[in-house]
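[1] my questions are about this predicted structure, shown below with the sequence.
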Amino acid sequence: MLIGLVLILVVWIGAGWAMVAVAGPFKPSGVFIDIGGGRKMRLVCAGPPAGPTPTVWMEPGAFGLAADFAAIQQKLTAKGIRSCAYDRAGMGWSDPGPKPRDAAAIADDLAKLIAASGEKGPFILMGHSMAGLYVRLYAGRHPEQVAGLVLIEATTPEQIDNPNTQKFIGAFTSLSKVAAVSASVGTTLPLYWTAGDRIGLPPQGSAEKRHAYVSGRHARTAAEEVGNWERSAREAAAAPPYDPDWPVSVIVVDRGEGDRPGDARRAPERAAKHGTFEAVKGASHTTILGMTYGDSAVRGVEFVLAHLKSPGA
């Protein structure tokens, strides 16, 4: 029985390696920026050169990387808007970073990357999912770098004490550990084509997402970030709140719940002098970033830009 299971596992993993091999050689997009100490991070910028319109700087969610925003970057480029997305340390093609992989470490790396990249702020910060915590801490530490915010299905530090949030974090942490082990031993490889891109990305972004999905290093780092969720939330909560003068767009999936007055995800939008909210019908937590539903993010950026230019903004 045991020998049979081992043989099945070997065949499964072997089939996965064959699938990845058939995909052929692969080169990720973007450039590699030395942020100091010999560490390099991958940065993918798109659109026209930086000008009077703020660049959109993108922070992916749990298990995410620059590729998560490939569809939105394509859509923003078509509008003449510059954007930059990156792989956090140890994720995708970026070198590992110091531990623990919490919001503080991620904000430190981001500050170094922006400085080394030569990209000029202030930026419109865009964060998806767990990146809401990282965006909050970075904005609190570097308010001079912020023009406005687009928060997509974004977690807020105010959610951390909610019992439902605590329950979700516990389950997600356990699942993340399983995913890290699975990717590390190669059992995710046969899912390269079917599960690697659940966003709906253009070809290059989709290929990058699939490669990250079967990467043990990527999954282990992601699991560590998830394991530090509560620590990151506490760090973000201790940071200064968003400046109410910053225009804020909050975008979520329409789950048929209606307008929930106590929804902490809407707190940044409700506290802003210029805020907007959109619930996207038909989208999921992942597809909201893709080619089908990513226009909602573009609308969010356009809202922020319009209110930057409005009198008194």
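    Alright, I've got the coordinates.
[2] from here on, just use CA atoms for contacts and neighbour counts.
    Noted.
[3] show me what counts as buried in the host helix or strand of residue 43.
    Here residue 43, judged by DSSP states H and E, is contained in strand 39-46. Under the neighbour-count criterion of 16 or more other Cα atoms under 10 Å, strand 39-46 has 40-46 buried.
[4] all strands of the stretch 101-250 of the chain, in order?
    123-128, 146-152, 248-253 (DSSP state E, counting those that start in this stretch).
[5] any chance of TSV for these, columns mean neighbour count and distance to residue 282?
    Formatted as TSV, these follow (neighbours: other Cα atoms under 10 Å; distance: least, Cα to Cα, whole Å):
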stretch	mean neighbour count	distance to residue 282
strand 123-128	26	17
strand 146-152	28	15
strand 248-253	26	8
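[6] Throw the ones you listed into CSV and include distance to residue 268, thanks.
    Shown next, in CSV, are these (distance: least, Cα to Cα, whole Å):
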stretch, distance to residue 268
strand 123-128, 13
strand 146-152, 9
strand 248-253, 7
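[7] for stretch 176-191, buried residues please.
    Across stretch 176-191, burial judged by 16+ other Cα under 10 Å covers 176-177, 179-184, 186-191.
[8] structure B:
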Amino acid sequence: MAWTFIGLAAAGLAGSAAQRAAAQRDERRFPAPGRMVEAGGFRMHLEVRGEHLGGPTIVLEAGLGSFSPNWHWVQQALADRLRVVAYDRAGLGWSDPSPAPRDAATMAAELHTALHAADIEGPYVLAGHSFGGLVVRAFAELYRPETAGLVLVDASHPDQWARWPVPSADRIQLISLRISAAAARVGLFRIVDAFGAVSAGLPERQVAELNARFALPSTSDVEAAEMRAWEPITRPFLHRASALGDLPLAVIGVGVQPMGAQTLDALQEELPGLSMNSARRVIADATHESLIADREHASRVAEAILAVVDAAGGESVETAWTARETHPAIR
């Protein structure tokens, strides 16, 4: 028993040392591709592509634990006609950690601070993938005059965990994130590919950038903090939020759901009701991850964003989206 314990302790120490060395190597291999901007006591990473030619600026909000490289194809598809900002929430990617709670409203306020510090003024069309959908909805509530439209990309619903068919699924998720953080501390994710689905389809550089940061224990720690704030803070905030009125809103869902399909589809069907000027599409062969990581699926997301930009000029989202689908310019 004693020798077993000693062996495990030695393996853990060796793994931790290897993890620290790998993290230092990744810092040199993958410097921040964008700008580091003051966001109120910490620095936030913003990757800005394209010129501001007079239309809304596009802001891309990644899912739980993910960050800017995940949006590569979408950003590339839009940057020849619009200014597009992909960024990293505090503690993720290249952004510094923030001491504030990780609820959607706080993170939306941090984003707003960073955008203005970078002299990137609104109006903004914000696209949120997965958990990022909660953050862009909070942004629209806090900064409605600066919000020109929203795109919810297989976005999370505030009631997802309350209505999930497995009891206490959010607590199970939190436990798994604590285990992930412990595994990352001893370098397990350097030898086990646990995140391939998130980046499958992206260019090699972006895959490597994502994997380097996913392997850090701090990434799982931030994910857990975002999860902890979901039920007690984020969900009530969004339930209290004002109606979107006729704010342009595009909702994109997926046809391939490996688990919880009935619940997730029902939640997605509710999202267009947030606005009187909305439209919804389902990409039949897309998964939750491929919707932005696969180039063809990402082009459909970019198309939806352009439709919302068009609708911000006075069209209905349905009319604008149908026109974009009929005459695709970016596929």
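    Yep, that arrived. Just so it is clear, the structure is predicted and the values come from calculations on it, not from any experiment.
[9] care to give me the TM-score?
    With the length set by TM-score structural alignment, normalised by the length of the first structure, the two chains reach a TM-score of 0.86; 309 aligned residues with a Cα RMSD of 3.1 Å.
[10] before we move on, the earlier item: closest one to residue 240 of the first structure among the strands of the stretch 101-250 of the first structure?
    Checking those against residue 240 of the first structure by Cα to Cα gives strand 146-152 as the closest, at 13.0 Å.
[11] superpose on the second structure and give me the mean offset of the closest one.
    Between strand 146-152 of the first structure and its aligned stretch in the second structure, the superposed structures give an average distance of 0.8 Å (mean Cα distance after the TM-score superposition for the first structure).
[12] how near is residue 104 of the second structure to residue 196 of the second structure?
    Distance check for residue 104 of the second structure against residue 196 of the second structure: by Cα to Cα, to the nearest Å, it reads 26 Å.
[13] neighbour-wise, which of the two wins?
    More crowded of residue 104 of the second structure and residue 196, by other Cα atoms under 10 Å: residue 104, with 26 against 13.
[14] so what's the more buried one up against?
    134-135, 138, 230, 234 (Cα atoms under 8 Å, 6 or more residues apart in numbering).
[15] please repeat the previous calculation with a cut-off of 7 Å.
    Going by Cα atoms under 7 Å, 6 or more residues apart in numbering, residue 104 of the second structure touches 134-135, 138, 234.
[16] out of these, who's nearest residue 2 of the second structure?
    In terms of Cα to Cα, no member of the contacts of residue 104 of the second structure lies closer to residue 2 of the second structure than residue 234, at 46.5 Å.
[17] tally up the residues packed near the closest one, please.
    Residue 234 of the second structure: 22 surrounding residues under other Cα under 10 Å.
[18] could you do residue 9 of the second structure as well?
    Residues lying near residue 9 of the second structure (other Cα under 10 Å) number 12.
[19] and what of residue 83 of the first structure?
    By the measure other Cα under 10 Å, the count of residues near residue 83 of the first structure is 27.
[20] beyond the strand holding residue 43 of the first structure, next helix or strand please.
    Using DSSP H and E, the helix or strand that follows strand 39-46 of the first structure towards the C-terminus is strand 56-59.
[21] how big's the offset between that following strand and the second structure?
    By mean Cα distance after the TM-score superposition for the first structure, the fitted strand 56-59 of the first structure averages 1.0 Å away from its aligned residues in the second structure.
[22] do I have it right that residue 12 of the second structure meets residue 188?
    No: judged on Cα atoms under 7 Å, residue 12 of the second structure makes no contact with residue 188 at a distance of 10.0 Å.
[23] quick one, which of the strands of the stretch 101-250 of the first structure gets closest to residue 278 of the first structure.
    Of all those, strand 248-253 sits nearest to residue 278 of the first structure, with 4.9 Å by Cα to Cα.
[24] mean deviation, that closest one versus the second structure?
    Averaged out, strand 248-253 of the first structure is 1.1 Å away (mean Cα distance after the TM-score superposition for the first structure).
[25] next one: that strand to chain centre, how far?
    The chain centroid and the centroid of strand 248-253 of the first structure are separated by 14 Å under Cα atoms, centre = their mean, to the nearest Å.
[26] and the residue positioned nearest the centre of the first structure, how far from residue 164 of the first structure?
    Centroid check for the first structure by Cα atoms, centre = their mean gives residue 60 as the closest residue, at 0.7 Å. Distance of residue 60 of the first structure to residue 164 of the first structure, given as Cα to Cα: 23 Å.
[27] one step back: out of the contacts of residue 104 of the second structure, which are inside helices?
    Judged by DSSP state H, these include 134-135, 138 as members of helices.
[28] I'd like the residues you listed laid out as JSON lines, including distance to residue 200 of the second structure and neighbour count.
    Below are these laid out as JSON lines (distance: Cα to Cα, whole Å; neighbours: other Cα atoms under 10 Å):
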{"residue": "134", "distance to residue 200 of the second structure": "24", "neighbour count": "26"}
{"residue": "135", "distance to residue 200 of the second structure": "24", "neighbour count": "29"}
{"residue": "138", "distance to residue 200 of the second structure": "29", "neighbour count": "23"}
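[29] got these as TSV, with distance to residue 89 of the second structure columns?
    As requested, those are exported to TSV (distance: Cα to Cα, whole Å):
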residue	distance to residue 89 of the second structure
134	13
135	10
138	14
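[30] show me where the first structure has its helices.
    Going by DSSP H, the first structure shows helices at 2-23, 70-78, 103-117, 131-141, 163-185, 203-213, 216-227, 229-238, 267-271, 295-309.
[31] distance from the shortest one to the second structure after superposition?
    On superposition with the second structure, the average gap between helix 267-271 of the first structure and its aligned counterparts reaches 3.1 Å (mean Cα distance after the TM-score superposition for the first structure).
[32] remind me what that helix packs against, helices and strands.
    For helix 267-271 of the first structure, the packing partners by 3 or more Cα pairs under 7 Å, 6 or more residues apart in numbering; DSSP states H and E come out as strand 248-253.
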